[in-house]
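curious how this folds, go ahead:
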Amino acid sequence: MLNRIDLRGSHRDPRGLLPRAQLDVSTAVEKIRPVVEAVREHGFSAIREATERFDGVVLERLRVPKEAITAAVDNLEPDVRAALLVVIERARKVHGDQRRTDITTQVVPGGTVIERHVPVSRVGLYVPGGLAVYPSTVVMNVVPAQVAGVESLVVASPPQPENGGLPDARVLAACALLGVDEVYAVGGAQAVAMLGYGSDGADEDDRCAPVDVITGPGNIWVTAAKRLLQGTVGIDSEAGPTEIAILADSTASPVHVAADLISQAEHDPLAASVLVTDSPELAEAVEAQLAVQVPATKHEARVREALGGRQSGVVFVDDLEQGLRVVDAYAAEHLEIQTRDARALAMRVRNAGAIFVGAYSPVSLGDYAAGSNHVLPTAGCARHSSGLSVQSFLRGIHVIEYDEAALRETAPHVVALANAEDLPAHGQAVTARFPS
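Below you'll find the model as predicted:
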């Protein structure tokens, strides 16, 4: 079922050899550019047209009525409500420890620099709704923004024809539990454009004001729109189709490994499931387990397509040292370590969105109830980007204050560097304060 890549004995850079989905975001950007430009120029009418074309829903209004949000939480299944409350509590605990305090540094007597951590004013939080629905993603987006102190939060999620053209009721219920009442029934590239540029609506109360930052995962069209809007707004990262990599040796349970590969494959036919191992025996046992477990899963066709795609596979390595190099090169969204001394190996990993250590820390725990955040960089972006956190919604601002004596003492250094860079007016701006 899984493709096989043998890197044993190889000293080549593995990046070009590893399984990857062929997702050309640059091409997708050009395809969605007309949609984004139409929303910027025409607002509500362009959003209506795109939503009818892509989602099969005719929007009468952009914004979800508050009574629909209240009704969603009132009608929520008790076990789902209880689970969401646990997820919210744990996420607040973890993200609460990420709060930052202002730092004051006395550089010289009479001269200080204060680094302030100031939240952005307004954020747009995207919650996908394609092959699955994600009330947990509401929590992962909203909690760090609230902890950061963001004053204005807006959620956008695709309309569901089976829910009367509103986002999924469980998504709305999660918004209600978190106290978010500005929710828009808009998805895809048109939602990102609406958040970035703002839009008129059916009336004055239906308008969406532009945001400062857009976060949240989505399909390739959402990812492309975020790339296109970057600069107009800040974004968290390019979080596209999900992926899991598992570094495992002969001590790993093939039952666990197979189940974890399947768990991410059920998201999307483009989801990536990659096993990196130095044990051919484990790989054979995992394949045998997949043959048993895949037919028993609800989304069998989707899982088979994902596991059999070029983005998934087994990568054979000589030993765990080479395995570490391979998973660092892959830079997985989710990385599981199921080996001897798993924690020691995990602490040596440099590139991953999140790392799950040992037999009892599966990725699905992090998707829901670990307390960590599941909005993570994909497609190798973990080499340079982080998962969503409180820091995603904060800006560091330096506040500089020097008194007269401190500036006088520093003036010769400023003048020397200003002259070296042929910017003499910079130096004169200092010396003008000290007439001879």
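
contacts, neighbours, all on C-alpha from now
OK.

can you tell me the element E281 falls in?
helix 280-293 (DSSP states H and E).

from the contact counts, what lies against that helix?
If you count contacts as 3 or more Cα pairs under 8 Å, 6 or more residues apart in numbering; DSSP states H and E, helix 280-293 packs onto helix 254-265.

apply 10 Å and report the result again.
helix 254-265, strand 272-277, helix 300-308, strand 313-316 (3 or more Cα pairs under 10 Å, 6 or more residues apart in numbering; DSSP states H and E).

so for P159, which of these sits nearest?
Nearest of the helices and strands packed on helix 280-293 to P159, taken as Cα to Cα: helix 300-308 at 22.4 Å.

got the contact list for the closest one?
Here helix 300-308 makes contact (Cα atoms under 10 Å, 6 or more residues apart in numbering) with 1-3, 21, 131, 261-274, 290, 293-295, 297, 309, 312-313.

now do it against helix 254-265, angle only.
Angle of helix 300-308 versus helix 254-265, following axes from the mean of the first three to the mean of the last three Cα atoms, to 10 degrees, is 100 degrees.

mind listing what's buried in helix 300-308?
Within helix 300-308, the residues scored as buried using 16 or more other Cα atoms under 10 Å are E300, R302, V303, R304, E305, A306, L307, G308.

I have a second one here; can you model it like the first so I can compare?
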Amino acid sequence: MTKESIRRLNAADQDFDSQLDALLAWESVADTVVEDTVAEILQQVRERGDEAVVEYTNRFDRRQLQSAEDFTLSATALTSALERIPEAERKALEVAAARVRDYHQHQLQESWQYRESDGTVLGQQITPMERVGIYVPGGKASYPSSVLMNAIPAKVAGVDCVTMVVPAPDGQLNDLVLAAAAIAGVDQVYTIGGAQAVAALAWGTKSIARVDKIVGPGNVFVAAAKRAVFGRVAIDMIAGPSEILVICDGKTDPDWIAMDLLSQAEHDQQAQSILLSSDAAFLDAVSASLGKLLDDLPRRDIAAQSLADRGALIQVKSIEEAITVSNRIAPEHLEVSVDQPENYLPKIRHAGAIFLGRHTAEALGDYCAGPNHVLPTSGTARFSSPLGVYDFQKRSSIIYCSPEGADRLGRVATTLARGEGLDAHARSAEYRVTGD
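Now for the predicted structure:
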């Protein structure tokens, strides 16, 4: 890899804004062929249920299913996988799960109420969703960490039933994924994927109960299906390619920073890795490290394409300017590899997850630090947040009027309702008015 294999930008250049816009440009699922295919699958599953799920699963995943029983896994299958995996992997999953569970326990919201002077009670009741579906990639792209990150917050929230769908192309299932499901407390597992799995979760079939929310990553067909069923069920987000943005003062080992950039680039060719620094010589050093370290990666071709197409080393005049640029980008992952990084935290407005200090590799957040690795991408950190317990809890308002409160509020409501021309509203409130 040469220096030219990853672009160099300078925030001082007159056309920097347009260059940055071009770098960040990415269109989510917009292929009409994909959308038309997904629409047909959703309709068929909605109309024919399990029969359509079996048909599409056999076609796309090269299976020979005969009925829904063939894609339903028992609890024994999960515990058996947990027993089969090497002890080191089992312990690693257990440690990661414990840390994820502990972190998300801190997110639990509680119901609250307060009483006004006339006896009226107002408040909010927090309740968990009843059923949640989690989509987990299968086959070669098997991620047990995704099972933990999606299922554990739901269980901490108190969701009654967590249903996992995971494709098994050619009948292949990953023991680590099944073991993670056992550790996370997943209640039901179906070995199906694609748009047909999303449809089954959204509408329900004879064998698969309809869920209230669908979370988890998938390919373009899964993303398109999630977008299409949104409104019938809730979804977590439409995720774009993985991203990392590193702000460095030039004092961190360039090999460390280069490998942090590569950790995202190896995801896929559309992943994005960006480094911001005021030290031009450090940018040169990181570029050299990228060339040196890339050759040793099993996924070097994917990472090299990602860096060439969407990566950048950007020179800025200061850490403050780097934060300004970062806030504009609103990255999924933000590393602040500088002295006393906590001093800059109040200035960071938009980021999915913030990794402070030279020793805090983003990869720790992917697996075992504790916070969720399901994060907003493509600039959506400007208005959205990481997946958490709050995504699986609902809030209901509580209003309990005393006679005095009904009299006081009824007068206000009556006036406003008549102002809106809604007489029944006004009279409904007026019936409770008891005073003069």
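
coming back round to it: just name the most buried of the helices and strands packed on helix 280-293 of the first structure.
Burial of those is given as mean neighbour count (mean count of other Cα atoms under 10 Å); strand 272-277 ranks first at a mean of 28.

what angle separates that one from helix 254-265?
Going by the same axes, to 10 degrees, strand 272-277 of the first structure makes 150 degrees with helix 254-265.

superpose on the second structure and give me the mean offset of strand 272-277 of the first structure.
Compared with the second structure after fitting, strand 272-277 of the first structure has a mean deviation of 1.8 Å; criterion: mean Cα distance after the TM-score superposition for the first structure.

how far off helix 280-293 does that strand point, in degrees?
Going by the same axes, to 10 degrees, strand 272-277 of the first structure makes 150 degrees with helix 280-293.

what span of the second structure is strand 272-277 of the first structure aligned with?
Residues 272-277 of the second structure are matched to strand 272-277 of the first structure when aligned by TM-score structural alignment.

what of stretch 321-329 of the first structure?
Going by TM-score structural alignment: stretch 321-329 of the first structure matches residues 320-328.

what does that stretch rub up against?
11, 17, 20, 245-249, 274-278, 314-316, 318-319, 329-330, 334, 336, 344-345, 347-351, 379, 381-382.

buried subset of those?
Buried, going by 16+ other Cα under 10 Å: 11, 20, 245-249, 274-278, 314-316, 319, 329-330, 334, 336, 350-351, 379, 381-382, out of these.

so where do the strands sit in the stretch 1-150 of the second structure?
7-10, 72-73, 112-115, 121-128, 131-135 (DSSP state E, counting those that start in this stretch).

just put those strands in CSV and tack on mean neighbour count and distance to V189 of the second structure.
As requested, the strands of the stretch 1-150 of the second structure are exported to CSV (neighbours: other Cα atoms under 10 Å; distance: least, Cα to Cα, whole Å):
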stretch, mean neighbour count, distance to V189 of the second structure
strand 7-10, 18, 44
strand 72-73, 15, 5
strand 112-115, 12, 35
strand 121-128, 16, 21
strand 131-135, 26, 10
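
okay if I get those strands as a markdown table plus distance to P167 of the second structure?
As requested, those are arranged in a markdown table below (distance: least, Cα to Cα, whole Å):
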| stretch | distance to P167 of the second structure |
| --- | --- |
| strand 7-10 | 37 |
| strand 72-73 | 11 |
| strand 112-115 | 42 |
| strand 121-128 | 27 |
| strand 131-135 | 9 |
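
and of the ones you listed, who's closest to E420 of the second structure?
Short answer: strand 121-128, nearest of those by Cα to Cα, at 25.0 Å.

please name the residues that touch the residue lying closest to A306 of the first structure once chain neighbours are set aside.
In this structure, A306 of the first structure finds its nearest non-sequential neighbour in P269, 4.4 Å apart by Cα to Cα, 6 or more residues apart in numbering. P269 of the first structure is in contact with 131, 241-242, 301-309, 311, counting by Cα under 10 Å, 6+ apart.
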